[in-house]
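Colleague: Pasted the sequence and its predicted model underneath.
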Amino acid sequence: MSELDIAIAAAKEAGEKILEFRELGFKQKLKSDNSIVTQADISSNEIITNHLSKTGIAICSEESIINDDISEYWLVDPLDGTANFVKNSNDFSILISLISSNKPILSVIYSPVYKQCMSCNGKNIFINGVEISNLRVDISPNILLSGMRKKVDESANLREKIRQNIDGDIISVGSGMKFYKLALGSAGIYIRNKVSHSWDIAAGDLIVQASGGVMVGIKDKKELQYDIKTLRNEPFIALSKENVKYLDKFLKIINS
């Protein structure tokens, strides 16, 4: 099996386990940063780790962080959108990426509920084995993506300003599925106006770029870096391929 095939198999098996917990119930607790972790997170992490360990490549996960000085490693979020999962929302996913020299080179975004697996080998993107070029039919470049938070966050005013300038709509999407929509063209813009954990965005970053879109830092307009020593990235903007030509326009609005 290729490394990407192993990652896909890992995501699918972990997804089945997550759905078992959803049906039968699970325990949860708060981590030191006040985020929620559940039995589903932990079990998913164990399953994915067991699969990925076959490659002999180091594994860094939200639930088992490492910061060794290495140039290649797996980066995993075993249950992205845990808060949504706890609320019985369908808006959660599994994110796996392979990082080499601070860049994602393989990635998987898997939705257990919908059995939808978007994967990227670095150049081509597939959904359940079908190349995305044959699926890109829903082009909605004026849709701006928002997270699922009910409270108004610091990005709300910024999103509204962008929406007014493009005469578009804002839709709420949780977890890595935002990048899924950007790659398909069913949304056009996602702005993250605060620091992100690398495991939340690396898989999506590669998929956005491979689909012809762009994902860069708001302040420096540079591609994001995935340094295992920090595992964080500054605010960024991600655009579908239809909106790449408007990058400078959006950055000007954001930074004004």
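Modeller: That came in fine, so what should we check first? Numbering: from 1, shown residues only.
Colleague: From now on I want contacts and neighbour counts done on CA atoms only, so please keep to that.
Modeller: Will do.
Colleague: residue ranges of the strands in the stretch 1-150 of the chain, please?
Modeller: Assignment of strands within the stretch 1-150 of the chain using DSSP state E, counting those that start in this stretch yields the ranges 28-30, 36-38, 59-61, 72-80, 93-100, 103-111, 116-120, 125-127, 130-131, 144-146.
Colleague: I figured Ser196 hits Thr230, correct?
Modeller: No: contact between Ser196 and Thr230 fails when scored by C-alpha atoms under 8 Å: they sit 10.8 Å apart.
Colleague: Same question for stretch 8-15: list its buried residues.
Modeller: With burial defined by 16 or more other C-alpha atoms under 10 Å, the residues of stretch 8-15 counted as buried are 8-12, 14-15.
Colleague: Same question for stretch 136-154.
Modeller: Residues 139-147 are the ones in stretch 136-154 that count as buried (16+ other C-alpha under 10 Å).
Colleague: got another, please set it beside the one above:
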Amino acid sequence: MADLVRLMDITLKAGKEIMEVYQEEFDVEHKDDHSPLTIADKRSHETIMKELKVAYPEIPVLSEEGAEIPYDERSDWDKFWLVDPLDGTKEFIKKNGEFTVNIALIEGSYPTMGVIYAPALDTFYFGKEGLGAFKLEEASESKAENETDLVEQSEQLPNVKESDVINVVASRSHMSDDTQAFIDELKKGGQQVDVVSAGSSLKFCLVAEGKADYYPRYAPTMEWDTGAGQAIVEASGGTVLRHEDQERFYYNRENLRNGWFLVTR
């Protein structure tokens, strides 16, 4: 059985690799889809792959930096790790701190557990079916030895007071016309609508915390961008639904590119 404390330890190790690069000058490459890539992405990927293979050798891994696994092979997987070693590379390059390490456990096409670690903030979010969603600040100082310790040290989500203001979280780097149209439609109802900006998977975390009511993503993403965030949002009582049919977002499709979706508290 996958252990949240072990996953936290793995993300902390990956985060350490990322922060070593973050403190220095680094080169930026570009992949075939023109998305940026740094040595931090690679070092985090290598750390996570090594640690997961040692801890859970029986569970395959699908990672952004190793996504060339053919569908014929992975279509038979009933359980696998879905990994984004550095989500928010653009935020990393801007050095604004809003980047994360994401690991989700996908079982039967749906995320059952997810962890998100923001190394620059030293904040760890986690969610698990049947357990709930939680946030742990100063995660690197944690002395949790088991899941019970971890939960006791953490803040259960959501944890905000109800408000008459509708908060919509949008990407710092990817605000689309359709997202703006969604915001404008909410305003027609006469309620005050505030836009909360955030980078990477921290947008999911804001919904899980209750600091945002909606996260409309009407722009392209990939499966590894959303798996861990969906697990945490759903464990907090929220939903992640496909735009075209309002069905729960599912994973390990032949085409790993996500369609539009809406995250709701």
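Modeller: Received, thanks. Please read all numbers here as calculations on a predicted model, not as lab measurements.
Colleague: Can you show me the strands along the stretch 151-256 of the first structure?
Modeller: Along the stretch 151-256 of the first structure, the segments classed as strands by DSSP E, counting those that start in this stretch run 170-172, 189-192, 196-197, 214-217, 232-233, 236-239.
Colleague: matching residues in the second structure for the third one?
Modeller: This means strand 196-197 of the first structure. Under TM-score structural alignment, strand 196-197 of the first structure corresponds to residues 221-222 of the second structure.
Colleague: And that stretch against the first structure, how far off on average?
Modeller: Once the two models are superposed, stretch 221-222 of the second structure sits on average 1.6 Å from its counterpart in the first structure (mean C-alpha distance after the TM-score superposition for the first structure).
Colleague: Tell me which residue lies nearest the centroid of the first structure.
Modeller: By C-alpha atoms, centre = their mean, the first structure has its centre lying nearest to Gly176, at 3.2 Å.
Colleague: who are the neighbours in contact with the equivalent of Asn121 of the first structure over in the second structure?
Modeller: In the second structure, Asn121 of the first structure lines up with Lys128, judged by TM-score structural alignment. Applying C-alpha atoms under 8 Å, 6 or more residues apart in numbering to Lys128 of the second structure gives the contacts 112-114, 231-232, 235.
Colleague: Could you see which of the residues you listed carry over to the first structure?
Modeller: Contacts conserved in the first structure for the contacts of Lys128 of the second structure, counting by both residues aligned by TM-score structural alignment, their matches' C-alpha atoms under 8 Å: 112-114.
Colleague: Need these in JSON lines (columns: neighbour count).
Modeller: Formatted as JSON lines, those follow (neighbours: other C-alpha atoms under 10 Å):
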{"residue": "Thr112", "neighbour count": "22"}
{"residue": "Met113", "neighbour count": "30"}
{"residue": "Gly114", "neighbour count": "30"}
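Colleague: Closest to Glu51 of the second structure out of those residues?
Modeller: Using C-alpha to C-alpha, the shortest approach to Glu51 of the second structure within these belongs to Gly114, at 16.2 Å.
Colleague: That closest one maps to what in the first structure?
Modeller: Residue pairing (TM-score structural alignment): Gly114 of the second structure is matched to Ser107 of the first structure.
Colleague: Please name the residues that touch its match.
Modeller: 4, 7, 95-98, 119-122, 202-204, 206-207.
Colleague: Which of the residues you listed are retained in the second structure?
Modeller: Kept across both, from the contacts of Ser107 of the first structure, using both residues aligned by TM-score structural alignment, their matches' C-alpha under 8 Å: 95-98, 119-121, 202-204, 206-207.
Colleague: Top of those by number of neighbours, please.
Modeller: Ranked by neighbour count (other C-alpha atoms under 10 Å), those have Ile207 at the top, with 34 neighbours.
Colleague: So what does it match up with in the second structure?
Modeller: In the second structure, Ile207 of the first structure lines up with Ile232, judged by TM-score structural alignment.
Colleague: Wait, its match touches Ala133, no?
Modeller: Yes: applying C-alpha under 8 Å, one finds Ile232 of the second structure in contact with Ala133, separated by 5.6 Å.
Colleague: Name the residues contacting each of those two.
Modeller: In contact with both Ile232 of the second structure and Ala133: 125-127, 208, using C-alpha under 8 Å, 6+ apart.
Colleague: Compile the residues you listed into TSV and extend it with columns for distance to Met49 of the second structure.
Modeller: Shown next, in TSV, are these (distance: C-alpha to C-alpha, whole Å):
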residue	distance to Met49 of the second structure
Tyr125	20
Phe126	19
Gly127	21
Ala208	27
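Colleague: Of those residues, which is the nearest to Pro216 of the second structure?
Modeller: The nearest member of those to Pro216 of the second structure, counting by C-alpha to C-alpha, is Ala208 at 14.1 Å.
Colleague: Would you reformat the strands of the stretch 151-256 of the first structure as JSON lines and include distance to Ala83 of the first structure and mean neighbour count?
Modeller: Listed next are these as JSON lines, based on distance: least, C-alpha to C-alpha, whole Å; neighbours: other C-alpha atoms under 10 Å:
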{"stretch": "strand 170-172", "distance to Ala83 of the first structure": "14", "mean neighbour count": "14"}
{"stretch": "strand 189-192", "distance to Ala83 of the first structure": "18", "mean neighbour count": "25"}
{"stretch": "strand 196-197", "distance to Ala83 of the first structure": "16", "mean neighbour count": "15"}
{"stretch": "strand 214-217", "distance to Ala83 of the first structure": "25", "mean neighbour count": "22"}
{"stretch": "strand 232-233", "distance to Ala83 of the first structure": "20", "mean neighbour count": "18"}
{"stretch": "strand 236-239", "distance to Ala83 of the first structure": "23", "mean neighbour count": "25"}
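Colleague: out of those, which comes closest to Leu30 of the first structure?
Modeller: Of all the strands of the stretch 151-256 of the first structure, it is strand 196-197 that lies closest to Leu30 of the first structure, at 17.5 Å by C-alpha to C-alpha.
Colleague: Show me what that closest one is packed up against.
Modeller: strand 232-233 (3 or more C-alpha pairs under 8 Å, 6 or more residues apart in numbering; DSSP states H and E).
Colleague: The strand it packs on vs the second structure, average offset?
Modeller: Mean deviation for strand 232-233 of the first structure: 2.7 Å (mean C-alpha distance after the TM-score superposition for the first structure).
Colleague: Pull the distance from that strand to the chain's centre.
Modeller: On the basis of C-alpha atoms, centre = their mean, to the nearest Å, strand 232-233 of the first structure sits 13 Å off its chain's mean C-alpha point.
Colleague: What of stretch 156-175 of the second structure?
Modeller: Centre to centre, stretch against its chain (C-alpha atoms, centre = their mean), the figure for stretch 156-175 of the second structure is 16 Å.
Colleague: first to last residue in that stretch, what's the distance?
Modeller: Distance between the boundary residues of stretch 156-175 of the second structure (C-alpha to C-alpha, to the nearest Å) amounts to 30 Å.
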